[in-house]
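*Asks:* Using only what follows, build the 3D model:
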Amino acid sequence: MTDLPIILLAAGASSRMRGTDKLLEIVDGQPLLRRQAARARGVTTGPVLVALPPPPHPRYAALSGLDVKPIPVPDASEGMNASLRQAFAALPPDAPAAMLMLADLPELTERDLNVVAQAVDLTSETLIWRGSTEDDKPGHPIVFTAALFPAFANLTGDGGGREVVAQAGTRVQLVPLPGQHARLDLDTPEDWAAWRAGR
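*Replies:* All right, here's what the predicted structure looks like:
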């Protein structure tokens, strides 16, 4: 699916960073948010929707010049499900599926996104295709078929869409990605320091 819409979740408060913004941490010479948005843009001709805190916010400047659509989330403080409600509602009405990814997974590569996108088979019974770690732990990105889109409209709290994944039951296909690419997030200054030391 070369025109798969991609939703990038980037509206969280970064509260565990003690005053700095993890999505604006510099990785490979650019803010992490811009780097991950560019990776999403590189794998699809479809729209890239970025869920963001309400403006004004420095994250908007980090995306300047990129062909992505900011989706302000007025109630972002509620939790991740507020972002999912807003972003899924903003998808093109004819989209047969959409990819969801978190902005704070620094090891997730363009190749990883492509591997998951290429696993999608809309003629199958599968409803979700999901990146996993090398030891089979489910992570991101996640592709949802359009049959599941309505389920996002009523989500509340900070479940991160787990309720929708549960609805799919056994109709979920894990797509192995290298190492811990699918799950490694960096939430604290100590996480960032350890990750940088290991690069």
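*Asks:* drop to CA atoms for contacts and neighbour counts, all remaining ones
*Replies:* OK.
*Asks:* Surely residue 43 and residue 110 touch.
*Replies:* Yes: assessed by Cα atoms under 8 Å, residue 43 is found in contact with residue 110 at 6.6 Å.
*Asks:* How much space separates residue 37 from residue 53?
*Replies:* Distance from residue 37 to residue 53, counting by Cα to Cα, to the nearest Å: 16 Å.
*Asks:* The two: who's more crowded?
*Replies:* Ranked by neighbour count (other Cα atoms under 10 Å), residue 37 and residue 53 place residue 37 first, with 26 against 23.
*Asks:* what's in contact with the longest strand anywhere in the chain?
*Replies:* Using DSSP state E to define each element, the chain has its longest strand at strand 138-145. For strand 138-145, contacts defined as Cα atoms under 8 Å, 6 or more residues apart in numbering pick out 96-102, 113, 116-117, 120, 122, 127-133, 174, 182-183.
*Asks:* can we see that at 7 Å?
*Replies:* With contact meaning Cα atoms under 7 Å, 6 or more residues apart in numbering, strand 138-145 is reached by 96-101, 113, 127-132, 174, 182-183.
*Asks:* Centre of the chain to that strand, how far?
*Replies:* With Cα atoms, centre = their mean, to the nearest Å as the basis, strand 138-145 stands 9 Å off its chain's centre.
*Asks:* please give me the structure for this one as well, since I'd like to look at both together:
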Amino acid sequence: MKIGTIILAAGDSSRMGGEPKQLLIYKGQSLMRRVTETALALQRGPIVVVLGANREQVVPELAGLPITMVDNSRWSSGQASSLKTGLAGLYLTHKDVDAVLVLHTDQPLVSVGLLVHMLDVWKEEDKGIVACRYDTQLSVPALFSRDYIAQLLQLEGDKGVKWVIGKHRNDCVEVPFEAGAIDLDSKRDVELFAQAQAFV
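*Replies:* The predicted structure is shown next:
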């Protein structure tokens, strides 16, 4: 079973005051390096990282890793363009993938164990989508069978994976992942996460 992974890392971190959140350090690693190495540890197929706003600063974090980097010049138009750029980069060279795993860089607690569990659930449940549930949403990390690639490629603007998941709830298996709610999107998020980690 061949799984293609797309890591979306093109945003400009506007709520971080211009500091790229991809470069935030958690347990001695940048979030960018951490999520990419987590994906590589799956050893299930090719990995594409979509870069955009802070490309020059982010690229060094990926040095030496066996991945493909693709640039999304339209990153400011919304998540859909980054997803499509990643899918194009993946599918042009790996048309034999069985499914696509979508990851963000700003969820520091995504683990190899979670991703392995998602793959196991996908194999067991015979559904086209596996998505993580936290707070009141179903979102990334999310796994889509190859049947959904065409639909993902048709997304526009701010419509992302959540929109596709919502449209196909009857073909989606939920995996509980409360830690997915920890999303380092602003300086306040980082402060609260640092405080919480101090007591772990």
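*Asks:* In what element of secondary structure is the residue most central in space within the second structure found?
*Replies:* The second structure has residue 103 as the residue nearest its centroid, 1.1 Å off, counting by Cα atoms, centre = their mean. Using DSSP states H and E, residue 103 of the second structure sits within strand 99-104.
*Asks:* for that strand, packing partners?
*Replies:* Counting contacts by 3 or more Cα pairs under 7 Å, 6 or more residues apart in numbering; DSSP states H and E, strand 99-104 of the second structure packs against strand 3-9, strand 137-145.
*Asks:* could you redo the last one with a cut-off of 10 Å?
*Replies:* When contacts are defined as 3 or more Cα pairs under 10 Å, 6 or more residues apart in numbering; DSSP states H and E, strand 99-104 of the second structure packs onto strand 3-9, helix 31-42, strand 47-51, helix 79-91, helix 112-125, strand 129-134, strand 137-145.
*Asks:* Can you list the buried residues in the longest one?
*Replies:* What that stands for is helix 112-125 of the second structure. Of the residues in helix 112-125 of the second structure, 112, 114-115, 118-119, 121-122 count as buried by neighbour count, 16 or more other Cα atoms under 10 Å.
*Asks:* ok now that helix, how far from the chain's centre?
*Replies:* In terms of Cα atoms, centre = their mean, the centre of helix 112-125 of the second structure is found 15 Å from the chain centre.
*Asks:* Mean per-residue distance, the helix or strand containing residue 163 of the second structure versus the first structure.
*Replies:* Element membership for residue 163 of the second structure (DSSP H and E) is helix 161-167. With mean Cα distance after the TM-score superposition for the first structure, helix 161-167 of the second structure departs from the first structure by a mean of 2.9 Å once superposed.
*Asks:* If you count neighbours, what's buried in that helix?
*Replies:* 161, 164-165.
*Asks:* Of the contacts of strand 138-145 of the first structure, grab the buried ones for PyMOL.
*Replies:* In PyMOL, a selection of the buried entries from the contacts of strand 138-145 of the first structure looks like this (16+ other Cα under 10 Å):
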select buried, resi 97+98+99+100+101+113+127+128+129+130+131+132+174+182+183
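*Asks:* and of the contacts of strand 138-145 of the first structure, the nearest to residue 88 of the first structure?
*Replies:* Minimum distance to residue 88 of the first structure across these is 8.5 Å, recorded for residue 98 (Cα to Cα).
*Asks:* Roughly how far does the corresponding residue of the first structure for residue 194 of the second structure sit from residue 189 of the first structure?
*Replies:* Matched to the first structure by TM-score structural alignment, residue 194 of the second structure sits across from residue 196. In this view, residue 196 of the first structure and residue 189 of the first structure are 11 Å apart by Cα to Cα.
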